[in-house]
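[1] Next one to model:
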Amino acid sequence: MSLIPNSWYWKQLKLALTCFLCCLPIAFFFLINFYLTLVILILWSLIIIKNAYFNPITLNILYTRFSFELLLESPDLLSQFRPLGLDLFKTQLHDYSISFHEHEKKKFQKELTYLRSFKNKKLSPDQRQSYDILEYYLNINLNRELSNEFDYHNYLINQKSGPQFDIISFIIKFHRILKLNDAEAYLIRVQRISKAFDQLIEQQIERRHRNIETPRFVLQRVIDGLEAFHKQLRDEPNKSPLIITFIDKLNDRICSKEKQNELINRLLNIIKINVIPAYDRLLNILHEDLSNVKTDHGLWKLPNGDKYYKLCLEYHTTTNMSPDEIHELGKTHVERIQNEMRK
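    Here you go, the predicted model:
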């Protein structure tokens, strides 16, 4: 199982760590008098709480806190990078819920406000560069995917890098099984595919309400991919990557053959009871969208689509060039390359 109980989330971990750090001065009680210890405890607690929850004292603490929280909110990143060799949330999957999306917006807005409080302070060249990078990152996200105007303009479910495929790929590629509780965590993660897919359905329905239609060709390719994987899970589960990968990662050093067979049977049961119905629910929603979607694809049809298109160009090119300028630049370079090839 996870080293941290499943009911814990990053907020509880942050609170626990803050309380622990605040209580450290109590150790001084055994070395010096009570009143001095009390003063140290109060001052130390104020410093810790300020740095943990409010505008930190230094810019470096802000960077560290932001990175720390970003990591704790991303079970997939924790499993990939395993800081200090730990995978604290190895039973968890990324949160795709609307409530978490709203939480991210508030967090980015707060961190940008805190960051800009250092703007006019004396910074070293390295600090100034780090400041500019983080400000750009926060600002471009708040103007695009985390803005009230465009937060649902992106097609979360898509054929290229949609979470409906990435979740499976992540579990297969990055979930390590080195001991028995890692194998148990794998089963829990697979079981939580159901919850993750329900969150994707929630996101897709929200886009319906906002008249954000996923293009027909995107929906069709997503459905084709999901149906192929769904068919394999239903008809030949033993050939599914979820099962094959799990079997490959198990060995006699982890547990006995009998225990391995028990784990495999439990995984097959989880797929039957939890995962396959989740695919059914998601496919039903996508088929409904496919039956109603129009063929006039393009960002131009979305509310303020032209503005969103410019923001996407800025995000992907890191320039402030207009769409026409980028198009002309591309034509110029194509002509130059073709002329060089003809020589």
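
[2] Going by C-alpha atoms from here, please, whenever you check contacts or count neighbours.
    Noted.

[3] can you give me the strands for the stretch 151-300 of the chain?
    Taking DSSP state E, counting those that start in this stretch to define them, one finds no strands in the stretch 151-300 of the chain.

[4] show me where it has helices.
    163-174, 180-191, 193-209, 216-235, 241-249, 257-270, 276-292 (DSSP state H, counting those that start in this stretch).

[5] I'd like these written out as a markdown table, with mean neighbour count and distance to residue 302 added.
    Below are the helices of the stretch 151-300 of the chain laid out as a markdown table (neighbours: other C-alpha atoms under 10 Å; distance: least, C-alpha to C-alpha, whole Å):
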| stretch | mean neighbour count | distance to residue 302 |
| --- | --- | --- |
| helix 163-174 | 16 | 22 |
| helix 180-191 | 20 | 35 |
| helix 193-209 | 19 | 11 |
| helix 216-235 | 16 | 15 |
| helix 241-249 | 16 | 37 |
| helix 257-270 | 16 | 39 |
| helix 276-292 | 16 | 16 |
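
[6] To residue 43, which of those helices lies closest?
    helix 180-191 (40.9 Å; C-alpha to C-alpha).

[7] and the closest one with helix 257-270, angle?
    Helix 180-191 runs at 10 degrees relative to helix 257-270, counting by axes from the mean of the first three to the mean of the last three C-alpha atoms, to 10 degrees.

[8] to compare against the first, here's another:
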Amino acid sequence: MYYKPMSLNLLYIRFVLEYLLERPDLLSQLRPLGLDLFNTHLQDFSVKFDERQRRKTKRQLAYLRSFENSNMSSSQRLSYNVLEYFTNESLNRQLSETFFCHHYLINQLFGAQTEIIALLTKYHRIKNIKEAEAYLLRVQRISLAFDQLIEQQKKRRENGIETPRFVLERVVNDLKIFRDQLSTEPNQSPLVFTFVDKLKENNLPLDKRSSLITRLLTVIKTFVIPAYARLITMLENELSRSTTDHGVYQLPSGDIYYRLCLQFHTTTDMTPDEIHQLGLTQVDKIQKQIKTNVIKELEKDPIHQYNKHDVENSRKQILDD
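    So this is what the prediction gives:
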């Protein structure tokens, strides 16, 4: 049963705790109170997790709004307004039943497939045998995480969401490089050499180190390399059917989604055309100011010559390049 807290501050605390306890990757980065909580787990990327998040966030928003008419200080009112805005925005966009597939979970910049490796190599602490054992379990769970990513990609395809070709090309290439290194030179892989370095840095017993490294290589061969193969195969299949018709406009209800994204990133209700026109107006204004100031400076120094025709040609050349 989800009971309403007695105060707004307690509700905020519960929201934060619920968020953290469902994100072991973030817990490993923050280490609240110096604790490594859930350090044997990876982030849940399953579709069911997204569905649970949607239901929970709706419930949280309802509880939050139940405090709307309560007495608040100015700082509390500000916190309330900010949290209410972002929670509602989240439900309207990335957690909505219509748009929760519209972002690319697998991508070439900050995709889930690379964030998993970053968590293991950068943030997983190894100060003792127990934390080293936790690392092995996390590496093994790459297999489950990649299967969840495959599930997410299939869900997106069912909803008419096509990952852009250029994204797939980059991701597949990067995955193959990482997979091949694990297969042929595992000791050169970040998954292995960062583990070895952390074991050495903390002076763990040599015999224990050797055993842990051997077990890690076995886990990689048994679970990780096959997981990479499955993900690569699925993405290559998508790549063979992908097009170069990229852009939000080609997504289902893309125009509505685009407006929601603009609303979130600009905190205004301006239309796309209005924002575009505002940009053009500001660029024109800035260019006029620059030209005016340049002419003034050149007039002060007769050695320099100002030729408007040359400036326009140079501008065109820069834009063409």
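
[9] quick one: TM-score?
    Taking TM-score structural alignment, normalised by the length of the second structure as the basis, the two superposed chains have a TM-score of 0.88; 292 aligned residues with a C-alpha RMSD of 1.3 Å.

[10] need the helices of the stretch 151-300 of the first structure in a markdown table with distance to residue 75 of the first structure, can you?
    Below are the helices of the stretch 151-300 of the first structure laid out as a markdown table (distance: least, C-alpha to C-alpha, whole Å):
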| stretch | distance to residue 75 of the first structure |
| --- | --- |
| helix 163-174 | 10 |
| helix 180-191 | 11 |
| helix 193-209 | 13 |
| helix 216-235 | 23 |
| helix 241-249 | 18 |
| helix 257-270 | 21 |
| helix 276-292 | 21 |
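
[11] Tell me which of the ones you listed lies nearest to residue 68 of the first structure.
    Nearest of the helices of the stretch 151-300 of the first structure to residue 68 of the first structure, taken as C-alpha to C-alpha: helix 163-174 at 20.1 Å.

[12] angle of the closest one against helix 180-191?
    Counting by the same axes, to 10 degrees, helix 163-174 of the first structure lies at 170 degrees to helix 180-191.

[13] what stretch of the second structure does helix 163-174 of the first structure fall on?
    Helix 163-174 of the first structure corresponds to residues 112-123 in the second structure, going by TM-score structural alignment.

[14] what residues does that stretch touch?
    With contact meaning C-alpha atoms under 8 Å, 6 or more residues apart in numbering, stretch 112-123 of the second structure is reached by 25, 28-29, 42, 105-106, 135, 138-139, 142, 146, 149, 190-191, 194-195.

[15] rewinding a little: among the helices of the stretch 151-300 of the first structure, which is nearest residue 16 of the first structure?
    Closest of the helices of the stretch 151-300 of the first structure to residue 16 of the first structure is helix 180-191, at 23.1 Å (criterion: C-alpha to C-alpha).

[16] Give me the mean deviation of that closest one from the second structure.
    Compared with the second structure after fitting, helix 180-191 of the first structure deviates on average by 0.7 Å (mean C-alpha distance after the TM-score superposition for the first structure).

[17] Find me the equivalent region of the helix or strand containing residue 49 of the second structure in the first structure.
    Take DSSP states H and E as the rule and residue 49 of the second structure turns out to sit in helix 47-65. Counting by TM-score structural alignment, helix 47-65 of the second structure lines up with residues 98-116 of the first structure.

[18] one step back: who are the packing partners of the helix holding residue 49 of the second structure?
    Contacts defined by 3 or more C-alpha pairs under 8 Å, 6 or more residues apart in numbering; DSSP states H and E place helix 47-65 of the second structure against helix 8-21, helix 74-92, helix 142-158.

[19] close enough to count as contact, residue 231 of the second structure and residue 150?
    Yes. Using C-alpha atoms under 8 Å as the test, residue 231 of the second structure is close enough to residue 150 to be in contact (6.4 Å).

[20] Residue 79 of the first structure maps to what in the second structure?
    Mapped onto the second structure by TM-score structural alignment, residue 79 of the first structure lines up with residue 28.

[21] Contact partners for that match?
    Residue 28 of the second structure is in contact with 36, 37, 39, 119, 123, 124, 125, counting by C-alpha under 8 Å, 6+ apart.

[22] Try it again at 10 Å.
    34-42, 119-120, 122-125 (C-alpha atoms under 10 Å, 6 or more residues apart in numbering).

[23] so it, which of the three states?
    Recorded secondary structure, residue 28 of the second structure: helix (DSSP: H, G, I helix; E, B strand; the rest coil).

[24] distance of it from residue 38 of the second structure?
    From residue 28 of the second structure across to residue 38 of the second structure, the span is 8 Å (C-alpha to C-alpha, to the nearest Å).

[25] Quick one: end-to-end length of the match of helix 163-174 of the first structure, please.
    In stretch 112-123 of the second structure, first residue to last residue: 15 Å (C-alpha to C-alpha).

[26] Repeat that for stretch 206-215 of the first structure.
    With C-alpha to C-alpha applied, stretch 206-215 of the first structure spans 16 Å between its terminal residues.

[27] Kindly report the same for stretch 291-302 of the first structure.
    19 Å.

[28] coming back round to it: what's the average distance of the match of helix 47-65 of the second structure to the second structure?
    In this overlay with the second structure, the average offset of stretch 98-116 of the first structure from its partner residues is 0.5 Å by mean C-alpha distance after the TM-score superposition for the first structure.
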